[in-house]
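Novice: starting from these lines, generate the structure:
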Amino acid sequence: MTAFVLGSLIGFERQYRQRTAGLRTNVLVAVGAAIFVDMANRLGGHDGAVHVVAYVVSGIGFLGAGVIMREEGNVRGLNTAATLWGSAAVGACAGADLLLEAALGAIFVLAANTLLRPVVNRINRQPIDTLAVEVTNTVYVIAQTAQQKEALRLLESMLEAAGHGTRDLVVHAFGDDAVEIEAVLLATAVDGEQLDRLTRQLAEQPFISQAFWSPSTTE
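Specialist: Have a look, this model is predicted:
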């Protein structure tokens, strides 16, 4: 009964937000965990209950993996999977007659999904801390091998004229008769439109087949 009530509270919040695992799923997870732990506790005593709890923990991982989706490079459903994990823990506590722990667990799961939501939203709206996150911009030029030196000199002169210092300059083979030049810029403020114009001018050269730039972040 405790697992059913507490699982319903957790599931109601998930159902209200129309998540993948809603009311019924969370109730079933909590009640199922409680039944297995209670049965093991009665048949095998404390040691048996401990072993079943370990199996519940590993088994719920597969169920959580089922609600995690990957769409266009974005992972969704991690919070829902974590909530199922919490429901299983609440049910396991209820099955082991740890009713106070079960109630506290349900409160903490609900608090994480409700009270912390405004905090997360506020943090996500804040600008990125540039002291903690370094943005690295790299200019790529693909040119004919015979004109490698000419392309390299042109790239360096155009970057210098635009006020962009380079931290690293690497040349790789690109196919049989071409090279790829990577110019890693110093971590300073970069005007994207300026780099767009610069790469367009580079690409207009007859000995350069491609020119583009790409930003990346490292923490």
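
Novice: CA atoms for contacts and neighbours, from now on please.
Specialist: Noted.

Novice: nearest residue to the middle of this protein?
Specialist: The residue lying closest to the centre of the chain (C-alpha atoms, centre = their mean) is residue 75, at 6.3 Å.

Novice: which residues touch that one?
Specialist: By C-alpha atoms under 8 Å, 6 or more residues apart in numbering, the residues touching residue 75 are 68-69.

Novice: assign residue 93 to helix, strand or coil.
Specialist: Taking DSSP: H, G, I helix; E, B strand; the rest coil as the rule, one finds residue 93 in the helix state.

Novice: got a list of what it touches?
Specialist: Contact partners of residue 93, counting by C-alpha under 8 Å, 6+ apart, are 34, 99, 101-102.

Novice: please apply the same query to residue 113.
Specialist: Shown in contact with residue 113 (C-alpha under 8 Å, 6+ apart): residue 13.

Novice: does it lie in a helix or a strand, and which?
Specialist: Following DSSP states H and E, one finds residue 113 within helix 99-114.

Novice: and for comparison, fold this next one:
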Amino acid sequence: MHALSTFDFLLRLATGVFCGALIGVERQWRARMAGLRTNALVATGATLFVLYSEAVGDASSPTRVASYVVSGIGFLGGGVILRDGASVRGLNTAATLWCSAATGVLAASGKLAFAVLGALTVLAVHFVGRPAGRLLDQAPAAGTDPDAVVEANVHLRCDRAAESHIRALLLQSLTASGLTPTGLRARRETPETTSLRASLSVSGDIACALEQVISRLSLEPGVRDLHWHLDEEEDVNQAMA
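Specialist: Sure, this is the predicted structure:
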């Protein structure tokens, strides 16, 4: 094993500091807790520890010291993880510190090109992963698939004298909202009131689709009761009755 020269020491140390600082620029730009200096110092420390083992000439020491660096950075990363209510902040920053230490270990081991490639990869993950994560966050959740079609019912109780007007207004409101009724049933409950039930198929956001209909009909003076529900909810209510 050849002795580590001063030039090699400075070259590896400079590469480690550069890689850590390069990663830290992105964190500083995002105004995160661990910015340019913190990442540069983490990479510098990892580089110096491994360089020490290289300098003493122990062939097995660099690998052993690198494993200690990995575990030590875990404690440092834990200090930047904060709990904010039900959410946790700082996980990305902690992982970035870990990666900065890894680039320092690579630089100290003489793998300068690999260290630079590692730093560039970390930056790519931040710049590409951020918009990709936001895109995935906007994906429809379970049960909100815009292509999924569900059956809904609109129930309405009105004055019997206003039955014809309310029925026409109900159909008009559904059509204006882009909804097509699949059935309409009228039932006279008492001599004074009539119950109307409109069945329809809805895709996408059900509440948004029926909001205008409910808002429009609720303003009519002849309407006494107005609500909507899914067919599944009606089945459950009938089973519990």
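
Novice: TM-score of the superposed pair?
Specialist: Scored against TM-score structural alignment, normalised by the length of the first structure, the superposed chains reach a TM-score of 0.60; 140 aligned residues with a C-alpha RMSD of 2.3 Å.

Novice: ok so, going back, in the second structure, what range does the following helix or strand past the helix holding residue 113 of the first structure match?
Specialist: As assigned by DSSP H and E, the chain's next helix or strand after helix 99-114 of the first structure is helix 117-125. Mapped onto the second structure using TM-score structural alignment, helix 117-125 of the first structure covers residues 130-138.

Novice: and residue 153 of the second structure, that's in a helix?
Specialist: No. According to three-state DSSP, residue 153 of the second structure belongs to no helix; its state is strand.

Novice: that one and residue 206 touch, don't they?
Specialist: No. At 11.0 Å, residue 153 of the second structure does not count as touching residue 206 under the criterion of C-alpha atoms under 8 Å.

Novice: neighbour-wise, which of these two wins?
Specialist: residue 153 (21 against 18; other C-alpha atoms under 10 Å).

Novice: just give me the match in the first structure for that one.
Specialist: With TM-score structural alignment as the criterion, residue 153 of the second structure has no equivalent in the first structure.

Novice: list the contacts for residue 153 of the second structure?
Specialist: Residues in contact with residue 153 of the second structure (C-alpha under 8 Å, 6+ apart) are 197-200, 228-231.

Novice: select only the buried ones of those residues in PyMOL?
Specialist: Buried residues within the contacts of residue 153 of the second structure, by 16 or more other C-alpha atoms under 10 Å, are selected in PyMOL with:
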select buried, resi 197+198+199+200+228+230
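
Novice: just the contacts of residue 153 of the second structure: which are in strands?
Specialist: Among those, DSSP state E puts 197-200, 228-230 in strands.

Novice: could the residues you listed go into JSON lines alongside distance to residue 34 of the second structure?
Specialist: Output for these, formatted as JSON lines (distance: C-alpha to C-alpha, whole Å):
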{"residue": "197", "distance to residue 34 of the second structure": "60"}
{"residue": "198", "distance to residue 34 of the second structure": "59"}
{"residue": "199", "distance to residue 34 of the second structure": "57"}
{"residue": "200", "distance to residue 34 of the second structure": "55"}
{"residue": "228", "distance to residue 34 of the second structure": "51"}
{"residue": "229", "distance to residue 34 of the second structure": "50"}
{"residue": "230", "distance to residue 34 of the second structure": "50"}
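
Novice: and of the residues you listed, the nearest to residue 169 of the second structure?
Specialist: Closest approach between these and residue 169 of the second structure, by C-alpha to C-alpha: residue 198, at 12.0 Å.

Novice: quick check: the closest one touching residue 185?
Specialist: Yes. Judged on C-alpha under 8 Å, residue 198 of the second structure makes contact with residue 185 at a distance of 6.5 Å.

Novice: which parts of the second structure are helices?
Specialist: Counting by DSSP state H, the second structure has these helices, from start to end: 6-29, 36-56, 61-78, 91-108, 112-137, 163-176, 206-217, 231-240.

Novice: packing partners for the shortest one?
Specialist: When contacts are defined as 3 or more C-alpha pairs under 8 Å, 6 or more residues apart in numbering; DSSP states H and E, helix 231-240 of the second structure packs onto strand 149-159.

Novice: now do the buried residues in the strand it packs on.
Specialist: 152-159.

Novice: what of stretch 79-97 of the second structure?
Specialist: 80-81, 90, 93-94, 96-97.

Novice: pull up the aligned stretch in the first structure for that stretch.
Specialist: Using TM-score structural alignment, stretch 79-97 of the second structure lines up with residues 66-84 of the first structure.

Novice: closest to residue 23 of the second structure out of the ones in strands among the contacts of residue 153 of the second structure?
Specialist: Proximity of these to residue 23 of the second structure (C-alpha to C-alpha) peaks at residue 230, which lies at 51.4 Å.

Novice: was I right about the closest one contacting residue 155?
Specialist: No. Taking contacts as C-alpha under 8 Å, residue 230 of the second structure lies outside contact range of residue 155: 11.0 Å.

Novice: buried residues of stretch 55-73 of the second structure, list them for me.
Specialist: The neighbour-count check on stretch 55-73 of the second structure (16+ other C-alpha under 10 Å) flags 55, 62, 65-66, 69-70, 73 as buried.

Novice: pull the most distant pair out of those residues.
Specialist: Pairwise distances across these peak at 22.2 Å for 55 and 73 (criterion: C-alpha to C-alpha).

Novice: one step back: for the contacts of residue 153 of the second structure, which one is nearest residue 43 of the second structure?
Specialist: When the contacts of residue 153 of the second structure are compared against residue 43 of the second structure (criterion: C-alpha to C-alpha), the nearest one is residue 230, at 57.7 Å.

Novice: have a look at how far, on average, stretch 23-36 of the first structure is from the second structure.
Specialist: For stretch 23-36 of the first structure, the mean deviation from the second structure after alignment is 0.4 Å (mean C-alpha distance after the TM-score superposition for the first structure).
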